[in-house]
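> when you get a sec, could you give me coordinates for this:
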Amino acid sequence: MTVPHRIAVLALDQVVGLDLGTPSQVFGAARTDDLRRLYTVATCTVGGRPVRSTGGYQVLPDHGLELVETVDTVIVPGVHVGSPGFDGTVDPAVTAALRAAHARGTRIMSICTGAFVLAAAGLLAGRRATTHWAYADLFRRQHPDVDLDPDVLFIDDGVLTSAGVAAGIDLCLHVVRSDHGSEVANRAARRCVVPPWRDGGQAQYIERPVPRTAESGTAATREWARQRLHEPVALRDLAAHARMSVRTFTRHFRAETGLSPAQWLLQQRTDAARLLLETTELTVDQVAHRCGFGTTAALRQHFHQRVGVAPATYRRTFRHA
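Okay, here's the model as predicted:
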């Protein structure tokens, strides 16, 4: 029988509540066909002491930092602005525990602003990393030795980091997929009622000004394009519908969605294909044509890149009874 992978969630004072609960929820949902757990998740703090959360409650852990010495993965959830880590410092005991774990080969992860803690402990120097987009400038000022990319959902560069809040779910599912394959990760996502896959390179949902009127933005054109996914839709067609030049349209589109028109169209077509695979009897070839991929080969290529599995595998996993 396979021994479950052991995970320690290291909670610091002012821990973000959602970040703290994400690992136990996602990894707890990852199970074998006969429902055996593939991971165990426990929470620890410095000295095993209670810590405050951003949700207005205290966390009473079952373990102290000694737990970090016995696990396979350590996850640092986000911490609130103004707590230790945001000023570039961290408890020496935390630094020592994290460095020792990393030296032993333990997998180290952070969710959201937990990246500040890992950077302060010296574990992100010279690495690519991400954190919540709202704190990117502060992070760069404090940790110029880290190659920060705030425009993605998660990064796996030896030490794993994720963007804000819900991106921690994406990172945990990425780890499950890496450890046990897409089928296990997809089942875990379904149990958690979340999308099974959001590409780590997908743009964060950065706050952007809302156009004053529909005519001043690209919303109407996006809806127009959604109704025509089965047709070839070129950039010039989109720009013409919006009554803009290609250059102006592209600039407005990226500002409103965080994606290029081509990336957005591919995302919409992939989402449409997923829905058809789950809910219809259409063949993969028919799905490819209905969603604008043109050929089955093109659907398979793009579907695997974005979802992580082949269309047929996805259908077997998610097919409605």
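> from here on, just use CA atoms for contacts and neighbour counts.
OK.
> got a list of what Ala129 touches?
115, 146-149, 154-157, 160-162 (Cα atoms under 8 Å, 6 or more residues apart in numbering).
> drop anything exposed from these.
Buried residues within the contacts of Ala129, defined by neighbour count using 16 or more other Cα atoms under 10 Å: 115, 146, 148-149, 154-156, 160-162.
> mind checking the SS state of Ala42?
Secondary structure, DSSP: H, G, I helix; E, B strand; the rest coil: Ala42 is strand.
> how close does it sit to Pro311?
Distance, Ala42 to Pro311, using Cα to Cα, to the nearest Å: 36 Å.
> these two: which has the busier surroundings?
Pro311 (24 against 18; other Cα atoms under 10 Å).
> what sits against the more buried one?
Pro311 neighbours (Cα under 8 Å, 6+ apart): 274, 277, 284, 299-300, 303-304.
> buried subset of these, written for PyMOL?
This is how PyMOL selects the buried members of these, with burial counted by 16+ other Cα under 10 Å:
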select buried, resi 274+277+284+299+300+303
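> now, among the buried ones among the contacts of Ala129, which is nearest to Arg247?
Nearest to Arg247 out of the buried ones among the contacts of Ala129 is Asp149 (Cα to Cα; 25.3 Å).
> what ranges do the helices span in the stretch 201-321 of the chain?
219-226, 235-242, 246-257, 261-279, 284-290, 296-307, 311-318 (DSSP state H, counting those that start in this stretch).
> so the third one versus helix 261-279, what angle?
The directions of helix 246-257 and helix 261-279 differ by 50 degrees, with axes from the mean of the first three to the mean of the last three Cα atoms, to 10 degrees as the criterion.
> one more sequence to fold, the one below, so I can look at both together:
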Amino acid sequence: MAVNNQTCINEFILLGFPGSREVQILYFVVFLVIYILTILTNSMIITIVCIDKHLHNPMYFFLSNFAFLEIWYPTVTIPKMLSGFLTGNKEISYRSCIAQLYSFYFLASMEYILLTIMAFDRYFAICYPLQYGTIMNLGFCKKLAIGSWIGGFLNGWAMSIPGFLFSFCESNELSHFFCDIMPLMKLASSDTVGYVVIFIYNGWVLVIVPLFLITVSYSFIIVTILRLPSATGRTKAFSTCISHITVVLLFFGTVIFVYLRLDPMQSYEADKAVALIFTTVTPLLNPLIYSLRNKDMLKALSRLWGKICN
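So this is what the prediction gives:
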């Protein structure tokens, strides 16, 4: 894999979503509303978990970490996209592009890890309820959270290295709304075949291993739930897991479609639309899924609203 750390291009043009000026303004309004709601809803979850003592347990500790992640995940891509819609200036400097690339993969990698940790938390809570408090103590939960940040940090560097190594001396038009690795590799003047193979291998490991661990965890969880004598107990146990399963399917499904097909370098028009789902829509849906389907969160929100009104 030949590499060259010199680049002739100082900036890229994010082609994003074409359209007339009126359409671009419509895009701006729609995604601005989505972004604001994403920040507000995830911030609300963090605030409620911090304030309400009834939610001071491992499940909501990881949920607040996840909500914090979901604030920064869209912040990497949406503000620049909004700026392009509003001003028409879709240029991004080379350094800003690499910084966006790194931040995106750092946060995405952390999301894989955190979703896996949350599955393990549900496994211990349902399969070992008597030992749950001892196993998932505060110190251990903090170590797991820190580990997810470190894992995301290291993988983010590994995934963004090509941006520093390959040269870009030809076209600077990036067929995407943010600096993603595959559209960026298509513009590279260097030979990228070796890196694409490494990227696919790393991607499969990063996706399949967490997905396998989550599947195994929920297999044991389902078996344990089905053995419960009470129908009410089974319903309550399932309700604590369904939100997490929904988020896992949304995130992993869209990522697998975009990055883990046989030829990820092949461009599809649907790629940008699917990428838009897991970078903008999913971070908004996640807090709604967790809060609207969770009785504890709704009760905590009611208690907080009562305090505000009084």
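> and the TM-score between these chains?
The TM-score (TM-score structural alignment, normalised by the length of the second structure) is 0.28; 143 aligned residues with a Cα RMSD of 6.1 Å.
> returning to what we had before: include distance to Ala101 of the first structure when you put the helices of the stretch 201-321 of the first structure into TSV, please.
Listed next are the helices of the stretch 201-321 of the first structure as TSV, based on distance: least, Cα to Cα, whole Å:
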stretch	distance to Ala101 of the first structure
helix 219-226	48
helix 235-242	50
helix 246-257	39
helix 261-279	38
helix 284-290	46
helix 296-307	32
helix 311-318	36
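> any idea which of the ones you listed gets closest to Arg52 of the first structure?
helix 246-257 (35.5 Å).
> so which bits of that closest one are buried?
249-250, 252-253, 255-257.
> is it true that Glu11 of the second structure touches Tyr94?
Yes: when contacts are counted by Cα atoms under 8 Å, Glu11 of the second structure is listed as touching Tyr94 (4.7 Å).
> which one's more surrounded, the two?
Just comparing Glu11 of the second structure and Tyr94: by other Cα under 10 Å the higher neighbour count belongs to Tyr94, 19 against 16.
> span of stretch 217-233 of the second structure from start to end?
First residue to last in stretch 217-233 of the second structure (Cα to Cα) measures 19 Å.
> show me what counts as buried in it.
217-218, 221-222, 224-225.
> save these as a markdown table, and put in distance to Tyr105 of the second structure and secondary structure too.
Listed next are those as a markdown table, based on distance: Cα to Cα, whole Å; DSSP: H, G, I helix; E, B strand; the rest coil:
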| residue | distance to Tyr105 of the second structure | secondary structure |
| --- | --- | --- |
| Ser217 | 25 | helix |
| Tyr218 | 26 | helix |
| Ile221 | 30 | helix |
| Ile222 | 32 | helix |
| Thr224 | 35 | helix |
| Ile225 | 36 | helix |
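> distance from stretch 153-167 of the second structure to the middle of the chain?
18 Å (Cα atoms, centre = their mean, to the nearest Å).
> repeat that for stretch 148-155 of the second structure.
With Cα atoms, centre = their mean, you get 13 Å for stretch 148-155 of the second structure.
> could you list the buried residues of it?
148-149, 151-153, 155.
> what's in contact with that stretch?
Residues contacting stretch 148-155 of the second structure (Cα under 8 Å, 6+ apart): 105-111, 113-114.
> if we go to 6 Å?
106, 109-110, 113 (Cα atoms under 6 Å, 6 or more residues apart in numbering).
> distance of Leu213 of the second structure from Thr116 of the second structure?
Taking Cα to Cα, one finds Leu213 of the second structure at 7 Å from Thr116 of the second structure.
> comparing the two, which residue is more hemmed in?
Each of Leu213 of the second structure and Thr116 has its neighbours counted (other Cα under 10 Å); Thr116 has more, 22 against 15.
> show me the helices in the second structure, by range?
For the second structure, helices defined by DSSP state H occupy the ranges 21-51, 58-75, 78-87, 94-127, 132-135, 138-165, 181-186, 193-226, 231-259, 269-276, 282-292, 295-309.
> compare these and give me the one nearest Glu173 of the second structure.
Ranking the helices of the second structure by their distance to Glu173 of the second structure (criterion: Cα to Cα) puts helix 181-186 first, at 9.2 Å.
> how far does that closest one sit from its chain's centre?
With Cα atoms, centre = their mean, you get 20 Å for helix 181-186 of the second structure.
> find the nearest non-adjacent residue to Arg234 of the second structure, please.
Nearest residue to Arg234 of the second structure in three dimensions, chain neighbours excluded: Ile225, at 5.5 Å (Cα to Cα, 6 or more residues apart in numbering).
> please apply the same query to Arg236 of the first structure.
Residue nearest to Arg236 of the first structure in three dimensions, not counting chain neighbours: Val246, with 6.1 Å by Cα to Cα, 6+ apart.
> these two touch, right, the one you found and Ala240?
No: contact criterion Cα atoms under 6 Å: Val246 of the first structure and Ala240 do not qualify, at 7.9 Å.
> okay, how far is it across stretch 51-60 of the second structure, tip to tip?
12 Å.
> how about the host helix or strand of Arg6 of the first structure: buried residues?
Using DSSP states H and E, Arg6 of the first structure sits within strand 5-10. Using 16+ other Cα under 10 Å as the test for burial, strand 5-10 of the first structure gives 6-10.
> which other helices and strands contact it?
strand 39-44, strand 73-76 (3 or more Cα pairs under 6 Å, 6 or more residues apart in numbering; DSSP states H and E).
> and the angle for that strand with strand 39-44?
Going by the same axes, to 10 degrees, strand 5-10 of the first structure makes 20 degrees with strand 39-44.
> next structured bit after strand 5-10 of the first structure?
With DSSP H and E, the next secondary element past strand 5-10 of the first structure is helix 17-28.
> re the thing from before, inside strands: which ones of the buried ones among the contacts of Ala129 of the first structure?
148, 154-156, 160-162 (DSSP state E).
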